[in-house]
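Q: take this sequence and fold it.
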Amino acid sequence: MKRTIKILITTACLICLLFPSCKKNFLDKAPGVDINEDVIFSAKVQTEKYIAGMYQLGMPSIFAMRPADMGLGTNAVASTLGILSTYVNLAGITDEAINSQSNDAAPSAWNNGGVTNANILQEDLRYYLRWQAIRTANILLERIDEVPDADVTYKNQVKGEALFFRAINNFEMLKRYGGFPLVLKRVTSLEESKIERSTFETCVNSIVKDCDDATAFLPLDQSGATKGRAQKGAALAVKARTLLYAASPLFNTASPISSFGNAADDKLICYGNYSLNRWKLAADAAKEVLIWAQTAGYSLIDDPAKRINTISPTVVNLVVGNYRDSWERNDNSEIIIANKTWGSKSAGQFPLPMLLPRSEFVPNSGAGWNGPSITFNFVRKFEKRSTGLPQDWNYAGGNDLMQKYGELDPRFAQSVIFTGARMHKAVVRTPIGEHTPSKSALNSCQGGHWNLKFVNDGIDGGTGLEVNCPILRLNEMYLAYAEAMNEFEGPGNATALDITGANILTAQLPIIPNSALDAVNKIRLRSAMPPISTTSTADLRKRIHNEWDIEMYMEDHRLWNCRRWLEAEIDGNLKGAVWGLVINKLNDVTPYPTAFSYRPFVFMTRSFPTRLYLHPFVLTEVQKGNLKQNPGW
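A: Modelled structure (predicted):
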């Protein structure tokens, strides 16, 4: 539809410009860089290559990345540039999943409390790329007006894109570290690169300003040759995400959860005071995105015919629904901007091995890599579709597993592969628990489920359907508005609609919500879930958090939400018991078993030290002398 840009592979000359020196001086000016710049800004066609590099290196990803995926060649080449690679899905450090093999460094370090200031970049793979993207943006802002064959409209668009990339990369720093060194212009010397951390508030204000300035430059939407590039909505969404994080308990406080021991330094990692109005600013920013979307022709996917509220979990046919469409269909109406690194892929091609089980466990699935087994911690978040209340799982076990599954929120079957469920068109049913589980078989799928989300049913790569990697979506903005408005003024009054029974398949809620309840129920309605009705801020907060968990599953939100809500240390989130299901067939009905027993069990106990609410800066950067390390590290 609207966002189908293909990122160009940058030339060797461009790579030299993007990486002007070794990782130890990532802001230094490179020898000969002016000559390369003169070529780049001599004509629009050359500038476009440079902009393509900014997209390739500056766009975040919700999936694990390798250097080859980023156009950087082999691991050996990338390592000289300070860029690490990962072969694991980082959902495995949250209550969403556990990696199907436990010997990988990144999730193991998080799960056992072994994260240090020496290995933190196993998570923050793009740390050095982020600075290069910011440098690229600063150079574009400095020199774009020099391009002789570019008109004012094009130059303004590029300025907006550069500001957007500076903002989104700065946000990625903010959510991990708190305040960070702000680099708002080209750095040309080693001394000039020794920039100290700015306060948290200063960093937030800088990101918001870049987003506001970008909005003034960017077009309402992108079309034609520029489809897929940043538009006003992308900048507005980064602003909304930033202000939501800034209003959250981790940062919107007088006393950080881990303190430096003095008020001045604590302002590096929090505001140093609490303000209710920060929630209002976050709500207003999210609403601004929804208003833009209505004007620009974007909308939440909600076809009443696909508000599926009856699913037979024993049927091997494709499970459909609005929620599945929202993550499976590329360039759909609710994707504001996406990472377009990947084209059409087969099961064994990245990033799908990070989403699917290993092929030794399920043939025709994810090759020999490390896909996630989905935990019972996550599955038990799905409510009953009939009542909107929690499912009554028996922790002593039971023989009614398929009945339990069949009663759940329709998003369950559109997110998770359970026993007997379809994985994709080459694996129409998945035999979890159909054999008495040996120790090795149990260890391969300890959670009792595999992941479905972002696994396109046309997985053989012959359909032309790309792997979808959304970065900013409208469903997030509805949840952000609901959360912020609930904190600012409470649930409010839901729009007067009788949304019960059959009416749930045709009822409508306003595109621009009038209250927190309107916004969260807009999300639930498209999946035929009963609306939430409460007058309690605390109750609605809990329900909204659960909606974040379900709706944004596998989209790299859970880790950061647990931290910003100060909920990482709650048992079963990022700390404590990780639950799975032992599953066994109860009959041999032809052609497939139809009855299964289940028994919940704890297969891991995770650690989460309080200091890990913020990342430590990598040790080699702190040793340069300009960065004050976060508390506890």
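
Q: rest of the way, CA atoms for contacts and neighbours
A: Fine.

Q: helix or strand: which one has the most centrally placed residue in the chain?
A: Taking Cα atoms, centre = their mean as the criterion, Asp556 is the residue nearest the geometric centre of the chain, at 2.9 Å. For Asp556, there is no enclosing helix or strand under DSSP states H and E.

Q: show me the contacts for the residue nearest to it when sequence neighbours are not counted.
A: Excluding its sequence neighbours, the residue lying closest to Asp556 (Cα to Cα, 6 or more residues apart in numbering) is Ile62, at 5.4 Å. Ile62 sits next to 469-471, 554-556 when contact means Cα atoms under 8 Å, 6 or more residues apart in numbering.

Q: and these, which is closest to Ile291?
A: Ile471 (19.1 Å; Cα to Cα).

Q: let's see this one next, to set against the first:
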Amino acid sequence: MKKNSLIISTAIISTLFASCVKLNRAPVDDYAPEAYFVSEQAALQNLASAYQYAKMSGFFEDGDGIYMDDISDNAYCPFTNQLPSYIALGTATPAKISGAAYVDLYRTYFDYKGIRNDNFFLENVDLVKTMDKDKATGMKAEARFLRAFDYTRKLMCFGGVPLVTKVLDYGEENSIPRSSEDDIAKFILSELDTVSQILPVTRSGDEYGRVTKGAALALKARLELFRGDFANAEKDSKAIMDLNLYGLADNYEGLFWEENQGKVARDKEVILEVTYQQPKWGSWIDGLYTVAEGGWNSVNPTQSLVDAYETKNGKAITADPTYNADKPYENRDPRFNASIIYPGLTWNGRIFNSLQPVGPDEYYNSSKGNRSRTGYCLRKYCAPLDHLPVGDPTLAQNLNFIVFRYAEILLIYAESLIEQGKDLGLAAGAINQVRARVNMPAVTEVDQAGLRKRLRNERRVELAFEGLRWYDMKRWKIGGQVMNGPVYGVRPGTVDMTTGVVTWSSPNHITVGAERVFNENRDYYFPIPQEDIDADPALQGHQNPNW
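A: Okay, here's the model as predicted:
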């Protein structure tokens, strides 16, 4: 299956955005829309730039969604020059982000270049008089989806933001106030209602990777769940299920490996993914790999997440008498082994040892900057080297990033029913479909509180490192509970480098870095970057509370 038909035209992008600044302002030079919309191919190139600037990916500097887990209880950011470190420690400020060299979530998600590109496309695509009108309408629906996606993320992170639906004339950007969170949500949902009736149900061949009806419904359901509109989240997630197009991939770990892309056994779960095709536009995943593979270990799984994976008996480790604390990695939910590298694991032909300064020195207490501070490393997305088509993880890859997949839809459907207190059997059934894929026992709770607890843990382990945990913490209002205090990692010990057997020297887990601080009166919203407030008088005096 050919991927990524919308290869980005870097010449067009660099020219078009050379003069773009805050809040969607039009270029101040003499470039005219007629220069960019001269043919259907030119329109496609402009649409391609809209896809790129939407930054739907989770990879490094291309959306950074995976790194959102670093500001949750799932993971720890080991680098003090990355904004997630400031956020988790409670030391970020609207102005301090100027010192965040990488993974600048505030600037990335508040930026309006993507919105401007969408509006520019919508206002000018009809200049291509030779293009079929239905095709133009479909392309407009894609741009409207991308704009809705961008505003959804802004709403989830910042609350109310300036609502800009046209290309602004010079100077107009200084007079656009924040719209309310409710008004932004109404706009997004209305747009998605409309485009879901226009977008095609499927894409194939050269069009694979472009948005569909299912993607529009998935974004709508995700936002409705976030907003607590459970009735509509139920309706839209069920509408996706009723399309009868999607299913669960046969192999959970293989879902995130490049070598399986284009195979029905994997792709049937994918509703939308950002597609890559190096060398023109490759995905960079070296930030996720271990030291031995030349990686940066930018996402360190926490002990809290490790403990969230049930035993293979379907019980929490605290509730299963068969769980052995001295053999903590045995007999666990298969998603644990598919997601996390742990001491004693045979990985890429070696025994992984983060407990001692041996081999490639992945010791958690080493002076090496790229080691994992928690002693755990990321396995999700990180195919073993003999399954990595490019071979070297430090080079650009063709690994796609999944934006929406069917397992999330099943869990949205289940949670929507649980929170409405209705059809709890159907809710359990949806959860159990997700669990059955990895041969985990069915949940048997029949009450709302019990199912809610199981659902929340199921989301955590199934969707770990997919950039959704912080949003779940926010809507469940558990940030103060799970984000204040020390971060824990492995227990000290030794690893037999022949057998992989771990011998622990202490019952206590290591603590990692400074204690985290989460202010519940502040930290459920990102601050608007100070430079944006300084540049826009209409934003001054309208920072998020307590920032």
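
Q: quick one: TM-score?
A: The TM-score (TM-score structural alignment, normalised by the length of the second structure) is 0.86; 517 aligned residues with a Cα RMSD of 3.0 Å.

Q: show me the two of the contacts of Ile62 of the first structure that sit farthest apart.
A: Ile471 and Met554 (11.6 Å).

Q: who has more neighbours out of those two?
A: Each of Ile471 of the first structure and Met554 has its neighbours counted (other Cα atoms under 10 Å); Met554 has more, 22 against 18.

Q: could you measure from the more buried one over to Thr463 of the first structure?
A: 24 Å (Cα to Cα, to the nearest Å).

Q: would the residue nearest to Asp556 of the first structure count as being in a helix?
A: No - assessed with DSSP: H, G, I helix; E, B strand; the rest coil, Ile62 of the first structure is coil; it does not lie in a helix.

Q: map it across to the second structure for me.
A: Correspondence of Ile62 of the first structure to the second structure, assessed by TM-score structural alignment: Gly58.

Q: distance of its match from Cys157 of the second structure?
A: Applying Cα to Cα, the value for Gly58 of the second structure to Cys157 of the second structure is 15 Å.

Q: check Leu225 of the second structure too.
A: The gap separating Leu225 of the second structure from Cys157 of the second structure is 15 Å, by Cα to Cα.

Q: so stretch 195-202 of the first structure matches what in the second structure?
A: By TM-score structural alignment, stretch 195-202 of the first structure lines up with residues 176-183 in the second structure.

Q: span of that stretch from start to end?
A: 14 Å.

Q: what do you get for stretch 190-200 of the first structure?
A: Using Cα to Cα, one end of stretch 190-200 of the first structure lies 25 Å from the other.

Q: next one: it to chain centre, how far?
A: Here the centre of stretch 190-200 of the first structure is set off from its chain's centre by 28 Å, with Cα atoms, centre = their mean, to the nearest Å.

Q: stretch 583-597 of the first structure too?
A: Chain-centre distance of stretch 583-597 of the first structure: 36 Å, with Cα atoms, centre = their mean.

Q: again with stretch 105-114 of the second structure
A: Distance, centroid of stretch 105-114 of the second structure to centroid of chain: 15 Å (Cα atoms, centre = their mean).

Q: aligned partner of Pro430 of the first structure in the second structure?
A: No Pro there; residue 430 of the first structure is Thr. By TM-score structural alignment, Thr430 of the first structure lines up with Phe352.

Q: got it, and Leu614 of the first structure?
A: Using TM-score structural alignment, Leu614 of the first structure pairs with Tyr525 in the second structure.

Q: which stretch of helix or strand covers the aligned partner of Ser108 of the first structure in the second structure?
A: In the second structure, Ser108 of the first structure lines up with Ser85, judged by TM-score structural alignment. Counting by DSSP H and E, the element that carries Ser85 of the second structure is helix 83-89.

Q: repeat that for Leu581 of the first structure.
A: strand 576-585.

Q: could you measure from the equivalent of the residue nearest to the centre of the first structure over in the second structure over to Arg332 of the second structure?
A: Applying TM-score structural alignment, one finds that Asp556 of the first structure aligns to Gly467 in the second structure. The gap separating Gly467 of the second structure from Arg332 of the second structure is 23 Å, by Cα to Cα.

Q: now do Gly58 of the second structure
A: Taken as Cα to Cα, the span from Gly58 of the second structure to Arg332 of the second structure is 27 Å.

Q: got a list of what the closest residue to Tyr87 of the first structure other than its chain neighbours touches?
A: Leaving aside its sequence neighbours, Tyr87 of the first structure sits nearest to Ala64 (Cα to Cα, 6+ apart; 6.4 Å). Ala64 of the first structure sits next to 86-90, 351, 354 when contact means Cα under 8 Å, 6+ apart.

Q: swap in 7 Å and give it another go.
A: 86-89, 351, 354 (Cα atoms under 7 Å, 6 or more residues apart in numbering).

Q: of these, closest to Thr620 of the first structure?
A: Thr86 (20.0 Å).

Q: am I right that the closest one sits in a helix?
A: No - read with three-state DSSP, Thr86 of the first structure is coil and lies in no helix.

Q: hmm, it is touching Phe63, no?
A: No - using Cα atoms under 7 Å, Thr86 of the first structure is not in contact with Phe63, being 9.7 Å away.
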